[in-house]
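A.B. asks: below are the sequence and a predicted model for it; my questions follow.
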Amino acid sequence: MIQNSVQNFTPSNVDQKRSISIGKVLLSTVAGLTAIGGFLADWNRTHLFNPNWPPHAKFHDAWTISVGSLLGCSGLYYLLRNSSRPQEDLHIGTMLPAIFWITQGISFTFPGAKGLESEFPDLVPRVKGVWINEMFASAGILAITGTGYALERSRLSKTH
């Protein structure tokens, strides 16, 4: 019995089990960035530890960090789990982190809402007078998400 298990455990079988597509790499990277991005971007003097922010503003920032972390981790779960419904997992695993980035972009449409440049213009780059702020980050991440989703969906449609 052990002999049969060893024979079936060949390097080619291992490589097939461990291979991950480019689409899934892109989507997992987005989900991972979504999970830790709030800590990286906001756990500092410009946001959570900003002495000029009232406690309620810090509450909303902590909420945003928590939501991003939960959406990113949940997305990773669906993207990386082994299930009998890979297409459904792909849809859910893609959409959960995307919700965070979509809502970040939408936030700029609210009255008086502005990006980091409103308080810390020295930290936000400008190209020909245009601030390259969180809106551009959202658009870029969503473009990567769309690319990863299209690639992975195409791969799955060929295998299932």
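C.D. replies: Great, that's in hand.
A.B. asks: contacts, neighbours, all on C-alpha from now
C.D. replies: Noted.
A.B. asks: give me the residues contacting stretch 59-75.
C.D. replies: Identification of contacts with stretch 59-75 by Cα atoms under 8 Å, 6 or more residues apart in numbering yields 28, 30-39, 42, 47-48, 92-97, 99-100.
A.B. asks: report the buried members of those residues.
C.D. replies: Buried positions within the contacts of stretch 59-75, assessed by neighbour count (16 or more other Cα atoms under 10 Å), are 28, 30-39, 42, 47-48, 92-97, 100.
A.B. asks: from these, which land in helices?
C.D. replies: Helix and strand membership here follows DSSP state H; of these, those in helices are 28, 30-39, 42, 92-97, 100.
A.B. asks: distance of residue 20 from residue 151?
C.D. replies: Going from residue 20 to residue 151 by Cα to Cα, to the nearest Å gives 12 Å.
A.B. asks: give me the more crowded residue out of these two.
C.D. replies: Remark: of residue 20 and residue 151, residue 151 carries more neighbours, 17 against 12, as counted by other Cα atoms under 10 Å.
A.B. asks: residues touching the more buried one, list them.
C.D. replies: Residues counted as contacts of residue 151 (Cα under 8 Å, 6+ apart) are 22, 23.
A.B. asks: where does it fall, secondary structure wise?
C.D. replies: In the assignment (DSSP states H and E), residue 151 maps to helix 134-159.
A.B. asks: what is the helix or strand harbouring residue 24 packed up against?
C.D. replies: When secondary structure is defined by DSSP H and E, residue 24 falls within helix 22-42. With contacts defined as 3 or more Cα pairs under 8 Å, 6 or more residues apart in numbering; DSSP states H and E, the packing partners of helix 22-42 are helix 55-80, helix 86-107, helix 134-159.
A.B. asks: one more structure, for comparison:
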Amino acid sequence: MSSRRFPIGKVLMSASALGTVIGPFVADFNETHIFNEKWMPHAKFHTAQTMSMGVALGLATLDNLWRPRPSRTALDSAAVTASVYHVSQLTAGLYPGTATVDPPGKDNWPQLWTTLPTLGLVGLGYLLERRRVEKPSA
């Protein structure tokens, strides 16, 4: 099978999109976040907002990737929507008073174990798919 027929780049970017849809629910729809009785309702609101944003960005990525007529514009949009959630997660620790985990946990950026590989998948998938999209049809 040639790379023209099997869209490995799309598959990699789709995997990152599905992770963005599912991951926040796995990490946050539990007693540590949404069902945490110690959390204020407004903190839960922002957690819910973040989970919904993951769904919206993941679905937008999949929509852009799997359109009937692939284009560079759709691919670029997919790369952006696939990356926004993860880039914003990396920058969240720069705001005053934030921490990557709640006490008594150690603030050691456990999110990096998923965020950096996911951004790597997006980057590799984008490069592979860009070559495939820009390749002249035979």
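C.D. replies: In hand now; what should we look at? In this text the structure is predicted, and so the values were computed from the model without any measurement.
A.B. asks: need the TM-score from the superposition.
C.D. replies: Scored against TM-score structural alignment, normalised by the length of structure 2, the superposed chains reach a TM-score of 0.87; 135 aligned residues with a Cα RMSD of 2.1 Å.
A.B. asks: can you redo the helices and strands packed on helix 22-42 of structure 1 as CSV with distance to residue 116 of structure 1?
C.D. replies: CSV is the format used below for these (distance: least, Cα to Cα, whole Å):
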stretch, distance to residue 116 of structure 1
helix 55-80, 13
helix 86-107, 12
helix 134-159, 8
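A.B. asks: among those helices, which comes closest to residue 16 of structure 1?
C.D. replies: Between residue 16 of structure 1 and the helices and strands packed on helix 22-42 of structure 1, the shortest separation by Cα to Cα is 13.5 Å, and it involves helix 134-159.
A.B. asks: in the superposed pair, what's the mean gap between the closest one and structure 2?
C.D. replies: Aligned to structure 2 and superposed, helix 134-159 of structure 1 gives a mean residue distance of 1.5 Å (mean Cα distance after the TM-score superposition for structure 1).
A.B. asks: what residues of that helix count as buried?
C.D. replies: Along helix 134-159 of structure 1, the positions that meet the burial threshold by neighbour count (16+ other Cα under 10 Å) are 134-135, 138, 141-142, 144-149, 151-153.
A.B. asks: try stretch 56-71 of structure 2
C.D. replies: 57, 58, 59, 60, 61, 62, 64, 65, 70.
A.B. asks: just to check, residue 94 of structure 1 is in contact with residue 29?
C.D. replies: No - using Cα atoms under 8 Å as the test, residue 94 of structure 1 is too far from residue 29 to be in contact (11.0 Å).
A.B. asks: how much space between the aligned partner of residue 79 of structure 1 in structure 2 and residue 95 of structure 2?
C.D. replies: Residue 79 of structure 1 maps onto residue 65 of structure 2 when the alignment is built from TM-score structural alignment. Computed with Cα to Cα, the distance linking residue 65 of structure 2 and residue 95 of structure 2 is 33 Å.
A.B. asks: got it, and residue 14 of structure 2?
C.D. replies: Going from residue 14 of structure 2 to residue 95 of structure 2 by Cα to Cα gives 30 Å.
A.B. asks: and residue 29 of structure 2, by the same measure?
C.D. replies: As for residue 29 of structure 2, its distance to residue 95 of structure 2 is 23 Å (criterion: Cα to Cα).
A.B. asks: more neighbours: which of those two?
C.D. replies: Looking at residue 29 of structure 2 and residue 95 with other Cα under 10 Å, you find the greater number of neighbours at residue 29, namely 17 against 8.
A.B. asks: with structure 1 superposed, average distance for stretch 73-81 of structure 2?
C.D. replies: With mean Cα distance after the TM-score superposition for structure 1, stretch 73-81 of structure 2 averages 1.0 Å from its match.
A.B. asks: what's the matching range in structure 1 for that stretch?
C.D. replies: The alignment places stretch 73-81 of structure 2 over residues 88-96 of structure 1 (TM-score structural alignment).
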